[in-house]
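Enquirer: Sequence first, then the predicted structure:
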Amino acid sequence: MTDFASLLVPDRGQPAHVLHIVRAAGFDEWLNAQPERVRAAVAAASFKAKPGEFALIPGNKADDWSAALGVGDTATPWDLAPAAARLPEGHYRLPDGHPGIAALGWLLAQHRFDRYKQAEPMPQRVLLSGDPARIEESVALARAVAMVRDLVDTPANDMGPAELQGAVEDVANQHGASTRTTRGDGLEQGFPMIAAVGRAAVPARAPRLVELEWGDPAHPRIAIVGKGVCFDSGGLDIKPGSGMRLMKKDMGGAAHALALADLIMAARLPVRLHLLIPAVENAIAGDAMRPGDILPSRKGLSVEIANTDAEGRLILGDALAKAAEGDGGIRPELIVDFATLTGAARVALGPELPALFGNDEALVAALLAAGREVRDPLWQLPLWPGYRDMLKSDVADLNNAPDGGFAGSITAGLFLEKFVPADLPWLHLDTFAWNPSAKPGRPKGGAALGLRAVWAMLENRYTPDRD
């Protein structure tokens, strides 16, 4: 992975080129304060400080040059990304010290997924920070986002249930956490919906539930759950080829959950963490689950399968039920799940805006506020009680895919709600985990959407006195 720590370092007076951040609304004021040679260079470059515009400004000596970057009127994590991708190799300094939230874009603009394709060597562009205390936080966030991107970008032939289990174990080993994996007969008996979704991929890509535990048992217990469908063919309700093309990303929820767990453990957040990742491949074989099948669940509810392509909610249902049980009689005080769950959420909100559901309005409000704070937006959709009847089945307790397609993301959320006790605060993020087109600092491919918001909310909740 990219060595982000080498790209953002303390400012100890090292020689560096100045990088001027110029907001469009303040362009004239900035320009009028510059010497004539700077104004001439800016005019020659047709620089007007529009977002993303970039200009090199010569100095009195050959190596005495600076640069100007146009940004929008509101600070974002991606303000520095265009410069980080285009500047020559070297060290740079901002006149105002630490880049704030824009440090993330500086770092991630220099990250590449190069597991399968040799890339040109990246020139190392180092930013000097005047606030050493914030460097570690910025680097940790960049590593977490890059982890999500790399896991999602890895194709299913190299990121099946076993490999996803291995990724969890690698993170656990880094932080002294414990793991356990349930598969085979134990999965059939304890987590029957996870087993049913993944049984067509047995034996080579057998389904499993991977769990991680970390932290002081005396601290508040929290549970993080991530949907780990490593590839989704749709099952017998098979997807068309165009719908299958990106289904390596259907484990994006698991990638978010694992990256969040890594942040929690690296920061030593005072919590008792329980991470749960149901890892499966929704394949097609003679023993694949069928439309019309009725599955038992860990919760004790029976579920009629109306559509085998609505499998993510099944594996999450069993995992949520387990998360809610807690350990030794101690339940978690909150559960957060991430899932690439419904196309309906993307139709409603597009690729950049995760749909947020929750059964605790104070917790939802805290997460929305955290998302605004770190510029990682979410949009709340309701767990509308009037739609619960859509989940009714004539022959089982629940139907996994209501007919008609109305309110698809809401009915999926209502399905998951059945597996969480009403008095246990729970948040569900229906995220896309993918950038369909490249932007500065955000290449086409895997994307972390909602991760930073949840991390900020947890930091605010469990370390309220931090600087």
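Expert: Alright, I've got the coordinates. Numbering: from 1, shown residues only.

Enquirer: from here on, contacts and neighbour counts on C-alpha atoms
Expert: Fine.

Enquirer: And the helices in the stretch 151-300 of the chain, which stretches?
Expert: 161-175, 185-190, 192-198, 241-244, 252-266 (DSSP state H, counting those that start in this stretch).

Enquirer: which SS class is the residue nearest to residue 68 when sequence neighbours are not counted?
Expert: For residue 68, the nearest residue in space outside its immediate sequence neighbours is residue 20; the separation is 4.6 Å by CA to CA, 6 or more residues apart in numbering. When the structure is split into helix, strand and coil by DSSP: H, G, I helix; E, B strand; the rest coil, residue 20 lands in strand.

Enquirer: Packing partners of the strand or helix carrying residue 134?
Expert: Residue 134 belongs to helix 132-153 when elements are defined using DSSP states H and E. Helices and strands touching helix 132-153, as assessed by 3 or more CA pairs under 8 Å, 6 or more residues apart in numbering; DSSP states H and E, comprise strand 8-10, helix 103-108, helix 252-266, strand 445-446.

Enquirer: list the buried ones in it?
Expert: Judged by neighbour count using 16 or more other CA atoms under 10 Å, the buried positions of helix 132-153 are 134-135, 137-153.

Enquirer: go on, stretch 358-375?
Expert: Within stretch 358-375, the residues that count as buried by 16+ other CA under 10 Å are 358-359, 363-364, 366-371, 374-375.

Enquirer: How about stretch 71-83?
Expert: By neighbour count, with 16+ other CA under 10 Å as the criterion, the buried positions of stretch 71-83 are 71-72, 76-83.

Enquirer: Which members of the buried residues of stretch 358-375 occur in helices, if any?
Expert: Here DSSP state H is the test, and these give 363-364, 366-371, 374 as lying in helices.

Enquirer: Throw those residues into TSV and include distance to residue 105, thanks.
Expert: Conversion of these to TSV gives the following (distance: CA to CA, whole Å):
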residue	distance to residue 105
363	28
364	27
366	24
367	22
368	21
369	21
370	18
371	16
374	12
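
Enquirer: Does residue 71 touch residue 22 like I think?
Expert: Yes: using CA atoms under 8 Å, residue 71 makes contact with residue 22 at a distance of 6.2 Å.

Enquirer: what about the closest residue to residue 31 other than its chain neighbours, which helix or strand?
Expert: Distance criterion CA to CA, 6+ apart; nearest residue to residue 31, sequence neighbours excluded, is residue 39 at 6.4 Å. Secondary-structure assignment from DSSP H and E places residue 39 in helix 36-44.

Enquirer: Following the chain past that helix, name the next helix or strand.
Expert: The element immediately downstream of helix 36-44 (helix or strand, assigned by DSSP H and E) is strand 54-57.

Enquirer: which residues are contacting that following strand?
Expert: Outside strand 54-57, the residues within contact range by CA atoms under 8 Å, 6 or more residues apart in numbering are 38, 41-42, 45, 47, 65-70, 82-83.

Enquirer: Going through the residues you listed, which ones are buried?
Expert: For the contacts of strand 54-57, buried by 16+ other CA under 10 Å: 38, 41-42, 47, 66-70, 82-83.

Enquirer: Alongside the first one, take a look at this:
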Amino acid sequence: MAKKKAAAPKASAKLQIRSWIETFDIGKELKAKNEMTGFVYFLGADDSNKLQGLVEEHALAWQMESIKKNDKDFNYFVGLQGPVWILRPKGKNSVGHDGLLDEATYTWARDQFGSLVPHFKANQLKALRIEFFGTERAQELGALVGLDMAPYNYRQFVDGKHLADMPKVSLIKSSEDFDKALIKEASVRARAVTLARHLVNMPPNDLNPKTFAEMATKKLPFGKNLKVTVWDDRKLASEKMGLHLSVGMGATHGPRMVHMKYRPTKKSGLKPIAFVGKGITFDTGGLDIKPSSAMRLMKKDMGGAASVIALALWASESQYPGPLDFYLALAENAVDANAFRPGDIVTARNGMKVEIDNTDAEGRLVLADVLDVACKQKGSDDPEFVIDVATLTGAIKVGLGAEIAGLFANDDDLANELTKAGQRAGDLNWRMPLFDKYWGDLSSPFADCKNSGGGFGGAITAALFLQKFVGGKKWAHLDVYAWADRANGAIGSSGGSGQPVQCLIEFLESRV
């Protein structure tokens, strides 16, 4: 008798990102018997007396003298009852630049507490007591976000073992009750960052324009205050989005545009803000094919779209009080007989004719048509600002490295708000010039412009290209890396970094 084939496992209806900090016992003493227990103390200020008191409570006699002499902001020892970590921010001198690159109190706490999570695992802790002394709200939020971000690991997540090896926790704040609303705020923020990281980490044989669009329509737990619309290749053609279509012509799964329209339940006096994310789910470079070394990480070329959909999830879960629109410009830049070619002339949605100079300058093409859609909304949907996020150029990474996004903007106030938000959130960006003279590098004798220019100033010419499609709207462009080459701070494993989700959350929160 023939054996029956095993039924294929059913895919989960929703992509659920569990929160560790929401399992904490708030304000309750730790109940642990015969279990490996750890203790974490966060001194909000440089309190030497409190430090010495904690050392006397926990340290062995032979440890006390050396620990008390330690003037660092991080103390670790294994004491009478188990491992002990004592953190106290000592403050640092400004590096200049009007403080815009200085480490914020939120950032210090986030990365210090995030870096503790591997220690908890290494010590195989089953229980943990965390106590805050004299801390401020920003420090507490940072610590909680760091604790919630750091456990994420792609393999454990897909294997269903996320948080399986994390200890039970008692969280206490001295002298007053802990604000439980802060737990929710930190959890929603951390989940958004983790979602962006996870999407970037997904392999390109799983995440393509079709399945990415399904993330928005079927897989994510958006509330009723967010409506999702998907434009397939037929709709893109009817909208005359020739640039977007051209990039995805060589792929099995055609391009998509996803629009997530968030409107708060209560009437708001704020105008909408539109966010547009580049979503190239894999970038071969097209017919101008990349070398293998440059193609290795190109599953991350949808990092901009990942951050935008993560921001949409944050807005929906946190019940943001203002109207927001989120757009994903999705395509796969593949090599095929149908792929677009150098020398092709393609007409954009706004009527501009663009000569394809390089098929590996594809991100700006999908963004251009979708920016035109976002900027031409009418009436109450007319956006006050439009902000795009893209892993657009290698040139910006050469100049600013992996952790600082390049910021281009046609409005000084908007640029200043974003840079300050990035500093407060530990998700930095730095403003670069929209030097219009470089537009000449994109001139073409056959069309209105080319899609790429010479070797110098590549990040600037890319931004100048995008500016032609915003129709005079107040606009900002973030050129990001979206990847962590190694574990660091609250990023507990290499891979997607979630850049610039925290910056954009801070930017939106500062407006209300």
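Expert: Arrived safely, thanks for sending. Since the model is a prediction, treat every value here as computed from it, not as a measurement.

Enquirer: Restricted to strands, list the buried residues of stretch 71-83 of structure 1.
Expert: Mapping the buried residues of stretch 71-83 of structure 1 onto strands (DSSP state E) picks out residue 71.

Enquirer: From the buried residues of stretch 71-83 of structure 1, pick the one nearest residue 296 of structure 1.
Expert: The shortest approach to residue 296 of structure 1 among the buried residues of stretch 71-83 of structure 1 belongs to residue 77, at 45.0 Å (CA to CA).

Enquirer: now the closest one: how far from residue 269 of structure 1?
Expert: Using CA to CA, to the nearest Å, one obtains 23 Å as the distance from residue 77 of structure 1 to residue 269 of structure 1.

Enquirer: For residue 71 and residue 22 of structure 1, list the residues in contact with both.
Expert: With the criterion set as CA under 8 Å, 6+ apart, the overlap between the contacts of residue 71 of structure 1 and residue 22 is residue 49.

Enquirer: Name the nearest residue to the equivalent of residue 293 of structure 1 over in structure 2, ignoring sequence neighbours.
Expert: Taking TM-score structural alignment for the superposition, residue 293 of structure 1 sits opposite residue 344 in structure 2. The shortest distance from residue 344 of structure 2 to any residue other than its chain neighbours is 5.3 Å, reached at residue 356 (CA to CA, 6+ apart).

Enquirer: gap between that neighbour and residue 416 of structure 2?
Expert: Relative to residue 416 of structure 2, residue 356 of structure 2 is positioned 34 Å away (CA to CA).

Enquirer: try residue 191 of structure 2
Expert: With distances taken as CA to CA, residue 191 of structure 2 is found 27 Å from residue 416 of structure 2.

Enquirer: Same question for residue 453 of structure 2.
Expert: On the measure of CA to CA, residue 453 of structure 2 and residue 416 of structure 2 end up 29 Å apart.

Enquirer: And for residue 474 of structure 2?
Expert: In this view, residue 474 of structure 2 and residue 416 of structure 2 are 13 Å apart by CA to CA.

Enquirer: Straight-line length of stretch 379-392 of structure 2, end to end?
Expert: Where stretch 379-392 of structure 2 starts and where it finishes are 31 Å apart, if you go by CA to CA.

Enquirer: Name the surrounding residues that touch it.
Expert: Residues from elsewhere that reach stretch 379-392 of structure 2 (CA under 8 Å, 6+ apart): 271-279, 300-305, 307-308, 363-364, 367, 371, 374-377, 459, 462, 470, 473-482.

Enquirer: Next, the buried residues of that stretch.
Expert: For stretch 379-392 of structure 2, the neighbour count (16+ other CA under 10 Å) marks 381-383, 385-392 as buried.

Enquirer: What of stretch 207-219 of structure 1?
Expert: Going by neighbour count (16+ other CA under 10 Å), the buried part of stretch 207-219 of structure 1 is 207-215.

Enquirer: picking up where we left off before, just flag the most distant two among the buried ones among the contacts of strand 54-57 of structure 1.
Expert: When CA to CA is used, the two most widely separated members of these are 38 and 82, lying 20.8 Å apart.

Enquirer: ok so, going back, so what corresponds to the residue nearest to residue 68 of structure 1 in structure 2?
Expert: Under the alignment (TM-score structural alignment), residue 20 of structure 1 pairs with residue 41 of structure 2.

Enquirer: quick one: its match from residue 89 of structure 2, how far?
Expert: From residue 41 of structure 2 over to residue 89 of structure 2 the distance is 12 Å, taken as CA to CA.

Enquirer: before we move on, what about residue 230 of structure 2?
Expert: Counting by CA to CA, the gap from residue 230 of structure 2 to residue 89 of structure 2 is 47 Å.

Enquirer: Equivalent analysis for residue 298 of structure 2, please.
Expert: Shown here: residue 298 of structure 2 relative to residue 89 of structure 2, a distance of 38 Å by CA to CA.

Enquirer: for residue 439 of structure 2, same thing?
Expert: Here the criterion is CA to CA. By it, residue 439 of structure 2 lies 47 Å from residue 89 of structure 2.

Enquirer: Now tabulate the buried residues of stretch 71-83 of structure 1 in TSV and tack on distance to residue 166 of structure 1.
Expert: Putting these into TSV (distance: CA to CA, whole Å) gives the following:
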residue	distance to residue 166 of structure 1
71	41
72	42
76	34
77	31
78	32
79	35
80	34
81	32
82	35
83	36
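
Enquirer: Next up, the contacts around the residue positioned nearest the centre of structure 1.
Expert: Nearest to the mean C-alpha position of structure 1, counting by CA atoms, centre = their mean, stands residue 448 at 3.2 Å. In this structure, residue 448 of structure 1 makes contact with 145, 148-149, 256, 433-434, judged by CA under 8 Å, 6+ apart.

Enquirer: Now with 7 Å, please.
Expert: Applying CA atoms under 7 Å, 6 or more residues apart in numbering, we find residue 448 of structure 1 in contact with 145, 148-149, 256, 433.

Enquirer: residue contacts, the counterpart of residue 247 of structure 2 in structure 1?
Expert: Alignment note (TM-score structural alignment): residue 247 of structure 2 maps to residue 197 of structure 1. By CA under 7 Å, 6+ apart, the contact set of residue 197 of structure 1 is 282, 289, 311.

Enquirer: Report the buried members of these.
Expert: When the contacts of residue 197 of structure 1 are checked against 16+ other CA under 10 Å, the ones flagged as buried are 282, 289, 311.

Enquirer: what comes into contact with stretch 278-297 of structure 1?
Expert: Under CA under 7 Å, 6+ apart, the answer for stretch 278-297 of structure 1 is 161, 191-194, 196-201, 205-210, 227-236, 302-308, 315, 318-319.
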